[in-house]
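Student: Can you look at this prediction? I've put the sequence above it.
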Amino acid sequence: MNPIQEYFYKIEEPDRSTLLFLRKKILESDTENITETLSFGLPFFKYKKKMLCYFYYSKKHQKHYISFYHGDKLDYPELLQEGRKKFKILLIDLEQDLPVKYILNLIEEVKSYIK
């Protein structure tokens, strides 16, 4: 197993399946330009080798989240900044349907800020 797979397999179900599904959707949204790496022990998605977003877990909120680079330029009430300078996060509520289209739209907007 590679380190990225190990990261996901340390997460318990049903969280793991949800994150793996979201990971697949992100990678499939732009197969030519979006890649995945392990940085700081976390799965990072990069667009043309530049930071795009990553997954992590918030102990404060007790939820997984996706953090968007250039989040400071995104103006959506669902995104939390919480003192971060360049990133905003979207908490993933496993009790509700995953907002895949919304997440992919956010990724498209972040891609527009990457030169």
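Tutor: Now that the structure is in, tell me what you want to look at. Values in this document were obtained by computation on a predicted structure and should not be read as measured data. Numbering: from 1, shown residues only.
Student: Please make it C-alpha for all contacts and neighbour counts, starting now.
Tutor: Will do.
Student: Determine the longest strand present in this protein.
Tutor: The single longest strand within the chain, with elements called by DSSP state E, is strand 50-58.
Student: counting contacts, what elements does the helix or strand just after it pack onto?
Tutor: Where DSSP states H and E defines the elements, the next helix or strand beyond strand 50-58 is strand 63-69. Counting contacts by 3 or more CA pairs under 8 Å, 6 or more residues apart in numbering; DSSP states H and E, strand 63-69 packs against strand 50-58, strand 87-92, helix 100-113.
Student: repeat that for 7 Å
Tutor: Under the contact definition 3 or more CA pairs under 7 Å, 6 or more residues apart in numbering; DSSP states H and E, strand 63-69 sits against strand 50-58, strand 87-92.
Student: my read is Leu20 is in a helix, agree?
Tutor: Yes - assessed with DSSP: H, G, I helix; E, B strand; the rest coil, Leu20 lies in a helix.
Student: alright, now check it against this:
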Amino acid sequence: MSQNEAFYFNEEEPNKSCLLTLRDIILNQDENITETKKYGMPCFCYKNKMFAYLWVDKKTQEPYILFVEGQQLDHPELETGNRSRMKIFRINPKADLPITVIKSLLHDALDLYRNGIIKIK
């Protein structure tokens, strides 16, 4: 088992299944997406530029997707919290995933890179 996979399999259900599904959704959005681990959490890069993370909120124990360039995304369910650049999208692991919303947010986030709004070296 890789270091990336270990993160998911160390989680309890229903978070484990939720996070594994989110991972598959993210990785299947574009052939240029790769997964690595940064700051102890799964990090997804588009052409080696970080664009999203998966994590579990320490207080609520619910997973979320963190969008690195979240300040450039406009969606009512994205939360800024005390972050200036990033926003998160919370996921209820006990409910059906809002796949349409997740894919839309991922598409919008990736378009920031694809369209040159966020520069890729």
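Tutor: Cool, got the structure. Computed from a predicted structure; not experimentally measured.
Student: thinking again about what came up before, reformat the helices and strands packed on strand 63-69 of structure 1 as TSV; add mean neighbour count and distance to Pro3 of structure 1.
Tutor: TSV is the format used below for those (neighbours: other CA atoms under 10 Å; distance: least, CA to CA, whole Å):
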stretch	mean neighbour count	distance to Pro3 of structure 1
strand 50-58	18	14
strand 87-92	22	23
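Student: residues in contact with the most centrally placed residue in structure 1?
Tutor: By CA atoms, centre = their mean, structure 1 has its centre lying nearest to Ile66, at 3.3 Å. Listed by CA atoms under 7 Å, 6 or more residues apart in numbering, the contact set of Ile66 of structure 1 reads 53-56, 89-91.
Student: just curious, which of these is nearest to Val100 of structure 1?
Tutor: Nearest to Val100 of structure 1, judged by CA to CA, of the contacts of Ile66 of structure 1 is Leu90 at 11.7 Å.
Student: quick one on the thing from earlier: what span of structure 2 is the longest strand of structure 1 aligned with?
Tutor: Under TM-score structural alignment, strand 50-58 of structure 1 corresponds to residues 49-57 of structure 2.
Student: chain center to the matching stretch: distance?
Tutor: Offset of stretch 49-57 of structure 2 from its chain centre (CA atoms, centre = their mean, to the nearest Å): 4 Å.
Student: same thing with stretch 74-84 of structure 1?
Tutor: 14 Å.
Student: swap in stretch 102-115 of structure 2?
Tutor: 11 Å.
Student: any idea what Lys101 of structure 1 aligns with in structure 2?
Tutor: In structure 2, the residue paired with Lys101 of structure 1 is Thr100, using TM-score structural alignment.
Student: Next one: the residue lying closest to Leu22 of structure 1 once chain neighbours are set aside relative to Lys86 of structure 1, how far apart?
Tutor: In this structure, Leu22 of structure 1 finds its nearest non-sequential neighbour in Val100, 7.2 Å apart by CA to CA, 6 or more residues apart in numbering. The spacing between Val100 of structure 1 and Lys86 of structure 1, counted by CA to CA, to the nearest Å, is 22 Å.
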